[in-house]
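Peer 1: sequence and predicted structure below; questions after.
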Amino acid sequence: MDSDDLIIQSLKNGAELQQQEDDDKEAALAIAATILVGVELARQDRIENRQPRRLYLCRPQLLPNPRKDTPWQVLFATQNNRAFITTMGLDVETL
């Protein structure tokens, strides 16, 4: 009976150790995930704070072909008095 109790106790201890190791792994994964999320949020925050100070255009903000259909060319082609007066203060006939 003593050896049976010893075997049962040994199995219980092994199961408890395995459970503790699993819990430790889960805790480590949770900590790693929290750190990664924090790093990503900090990066996004830096990007958002950097944008207002940016005084230049990046490639996505530029025209695909600056020699074709620029905003000025489109405005000039319409010959719209209201648009000319709003942008330049001159009407079409003055130009």
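Peer 2: Right, received. Where do you want to start? Numbering: from 1, shown residues only.

Peer 1: when you work out contacts or count neighbours from here on, use the C-alpha atoms and nothing else.
Peer 2: Noted.

Peer 1: next one: the residue nearest the centre of the chain from Trp72, what distance?
Peer 2: The centroid of the chain falls nearest to Gln44 when counting by C-alpha atoms, centre = their mean (5.4 Å). Gln44 sits 35 Å away from Trp72, going by C-alpha to C-alpha, to the nearest Å.

Peer 1: A further structure is provided below for comparison with the first:
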Amino acid sequence: MANSPRNLQVKLMRQLDEEDKREDELEDTYLFAATLITCIKLEWMLELHTKAQHQSYLCRPDLLPNPHTATSWQILQEGHNDRAYIVTMEIDIRTFELILSSGFKQRWEKSTIDHTNISLAGVSRPHCQFLDAAGGLGLVLYWLSLIMHKITLQQIFALIPSTVNRYIAFSLRILLKTLKDIPQANISWPDQVTKYNEFEKLSEIVISHHSLLQGAFGSIDGLNLPCQV
């Protein structure tokens, strides 16, 4: 049976209503997607902003312009004050110079500092380094003696984070090799056989400071260990 004009009109109106509904639903979908994307972008920008505010390092513009000139470390070194050396590095000037001259300086100048694009078999270029041997020894002794954030080391030595990390790792390695060659740094068991009983003498020294430590020949005080939560 053929559709009457009225039926065609009703059918057409229904189709138009359905198309309008689909367009409204599609528009709502687009609006929801746009809102979701905007929220994601805002959250991402907020996260970047938060990270930027809590960066635990300094960049080159935040530091002294030249690590070779008038840094806090160089001022302390040029002051040549035993008290300052002991407070910051826990050794006096004589011991500092002994370590330098016993192989640390030679190893610093002859060895290649670890770097991803430099061969360890390559030729060292100490004149191109940000720190000389004394500065490298000072950096690692600061790091070993004082519990501080590396951001403080950046300020003292005017170095960016990657350089601080690389120099500490390099200095630790050659410092250990140097100390093994120094007789005064040798670690050995106290002598109990000879007439001079070293064990008893050392034990007396310990007891004079810590009366409860009976039978000990060595003790350590003021050891700082970093803790991470």
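Peer 2: That came in fine, so what should we check first? Every value quoted in this text rests on a predicted model; they were computed, and no experiment measured them.

Peer 1: start and end residues in structure 1 for the host helix or strand of Gln154 of structure 2, please.
Peer 2: Taking DSSP states H and E as the criterion, Gln154 of structure 2 maps to helix 150-157. Aligned by TM-score structural alignment, helix 150-157 of structure 2 falls on no residue of structure 1.

Peer 1: and the helix or strand following that helix, what does it pack onto?
Peer 2: Remark: after helix 150-157 of structure 2, the chain's next helix or strand is helix 161-180, criterion DSSP H and E. For helix 161-180 of structure 2, the packing partners by 3 or more C-alpha pairs under 8 Å, 6 or more residues apart in numbering; DSSP states H and E come out as helix 105-110, helix 133-145, helix 150-157.

Peer 1: relative to Cys59 of structure 2, which of those helices is closest?
Peer 2: With C-alpha to C-alpha as the criterion, Cys59 of structure 2 lies closest to helix 150-157 of those, at 9.2 Å.

Peer 1: and Ala77 of structure 1, what does it touch?
Peer 2: For Ala77 of structure 1, no contacting residues are found, by C-alpha atoms under 8 Å, 6 or more residues apart in numbering.

Peer 1: all helices of structure 2, in order?
Peer 2: Remark: helices assigned in structure 2 by DSSP state H are 5-53, 72-79, 82-89, 93-99, 105-110, 133-145, 150-157, 161-180, 198-209.

Peer 1: mind checking which of those is nearest Cys59 of structure 2?
Peer 2: Across the helices of structure 2, Cys59 of structure 2 has its closest neighbour in helix 161-180 (8.0 Å, C-alpha to C-alpha).

Peer 1: list the buried ones in that closest one?
Peer 2: With burial defined by 16 or more other C-alpha atoms under 10 Å, the residues of helix 161-180 of structure 2 counted as buried are Pro161, Thr163, Val164, Tyr167, Ile168, Phe170, Ser171, Leu172, Ile174, Leu175, Thr178, Leu179.

Peer 1: so the third one touches Ile156, yeah?
Peer 2: Meaning Val164 of structure 2. No - the pair Val164 of structure 2 / Ile156 is not scored as a contact, 10.8 Å apart, by C-alpha atoms under 8 Å.

Peer 1: which part of structure 1 matches stretch 82-91 of structure 2?
Peer 2: Aligned by TM-score structural alignment, stretch 82-91 of structure 2 corresponds to no residues of structure 1.

Peer 1: I meant stretch 205-218 of structure 2, not that one.
Peer 2: Aligned using TM-score structural alignment, stretch 205-218 of structure 2 spans no residues in structure 1.

Peer 1: including distance to Leu202 of structure 2 and mean neighbour count, could the helices and strands packed on helix 161-180 of structure 2 go into TSV?
Peer 2: Shown next, in TSV, are these (distance: least, C-alpha to C-alpha, whole Å; neighbours: other C-alpha atoms under 10 Å):
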stretch	distance to Leu202 of structure 2	mean neighbour count
helix 105-110	33	18
helix 133-145	24	20
helix 150-157	36	20
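
Peer 1: quick check: which of the ones you listed is nearest to Ala70 of structure 2?
Peer 2: The nearest among those, by C-alpha to C-alpha, is helix 150-157 at 9.5 Å.

Peer 1: counting contacts, what elements does the closest one pack onto?
Peer 2: Partner elements for helix 150-157 of structure 2 (3+ C-alpha pairs under 8 Å, 6+ apart): helix 72-79, helix 133-145, helix 161-180.
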